[in-house]
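>>> What would the 3D arrangement of this be:
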Amino acid sequence: MSHHRRHRRIGVITGSALLLLTATACSGLGRTTVGTLSFRAHDSPAELVYSNTLVRGCHRIALPRGAAHVHNNTLVDIVLYRTENCRHTDKADGIYVATSLSNVTAPHSLPWRSFTVVGS
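So this is what the prediction gives:
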């Protein structure tokens, strides 16, 4: 094989690899909340923490009985919902929690089950 053909083949392989890496990296890119969201039930000291959550979509709060306490230590605002699918109900609208703030439900109110990021 000639020296020129070898360099061309290496160039094609390298270019293909770079194209594949770029496509893979771009498809995985997504804006995140940058920071942590901490959730806790009324009767539990254990915390569930989400770090750098994607800003798109509905996120289920994975606590068996839902969350009663939240601390938004991210760079974005969130909306909490009493349903698992980020929908309003007849009994409750979403609860807005701004960046670096906390919120606590009343002891006998329904827990939060999901959240969305504002502006997503």
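
>>> For the rest of this, base every contact and every neighbour count on C-alpha atoms.
Will do.

>>> does residue 26 belong to a helix or a strand, and which?
helix 3-28 (DSSP states H and E).

>>> Alongside the first, I'd like the structure of this one:
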Amino acid sequence: MRVRRPLAVLCAIVPLALGAAACSDSSGGTVQGFRGVVLVRQINSPIQNNCQNFGPVGVSQVHNNTGVDIVLHKNLDCTDPPGQTSFYLATTLSATSAANLGLWKSFAPVGWPPPVSVN
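Coordinates of the predicted model:
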């Protein structure tokens, strides 16, 4: 039985296209950092495993409106001062920093992004 060439090509291309779409390196949605009620910075579709910062001022509240979890840090380069720990913020949740713990200045998305945006 012979298979037509267009059908064979289609059968080879479709799985590759679906695989490429599912392996995106960014997470759809936004991460918003607030200081009080003021929006300091909004990052759209942050790149996986890439450090993003809120700026030297820092933020006291973060809304994770993406499909991946993020880790919040106290320094601009996604590190933390000695004796202080990072904060794990799951997808679609928000966090507020206690006044005595200081402000968050950066974050890094972790895990694998969903194949489609959660928004």
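
>>> before we move on, back to that, helix or strand next in line after the helix holding residue 26 of the first structure, which one?
In N-to-C order, the element after helix 3-28 of the first structure by DSSP H and E is strand 35-40.

>>> how far is the helix holding residue 26 of the first structure from where the chain is centred?
The chain centroid and the centroid of helix 3-28 of the first structure are separated by 32 Å, computed with C-alpha atoms, centre = their mean, to the nearest Å.

>>> Check stretch 56-69 of the first structure too.
So, by C-alpha atoms, centre = their mean, the centroid of stretch 56-69 of the first structure is 11 Å from its chain's centroid.

>>> Okay, buried residues for the helix holding residue 26 of the first structure please.
Within helix 3-28 of the first structure, no residue qualifies as buried by neighbour count (16 or more other C-alpha atoms under 10 Å).

>>> do stretch 33-42 of the second structure as well
Within stretch 33-42 of the second structure, judged by 16+ other C-alpha under 10 Å, the buried ones are 33, 34, 35, 40, 41.

>>> same check, this time on stretch 91-101 of the second structure
Quick answer for stretch 91-101 of the second structure (16+ other C-alpha under 10 Å): 91, 92, 95, 96.

>>> What's the end-to-end length of that stretch?
End-to-end span of stretch 91-101 of the second structure (C-alpha to C-alpha, to the nearest Å): 22 Å.

>>> Would you check the span in the first structure matched by it?
Under TM-score structural alignment, stretch 91-101 of the second structure corresponds to residues 99-109 of the first structure.

>>> quick one: which of the buried residues of stretch 91-101 of the second structure is nearest to residue 60 of the second structure?
Nearest to residue 60 of the second structure among those: residue 96, at 5.7 Å, using C-alpha to C-alpha.

>>> Is it correct that that closest one is in contact with residue 63?
No - Residue 96 of the second structure is not in contact with residue 63 according to C-alpha atoms under 8 Å; the separation is 9.0 Å.
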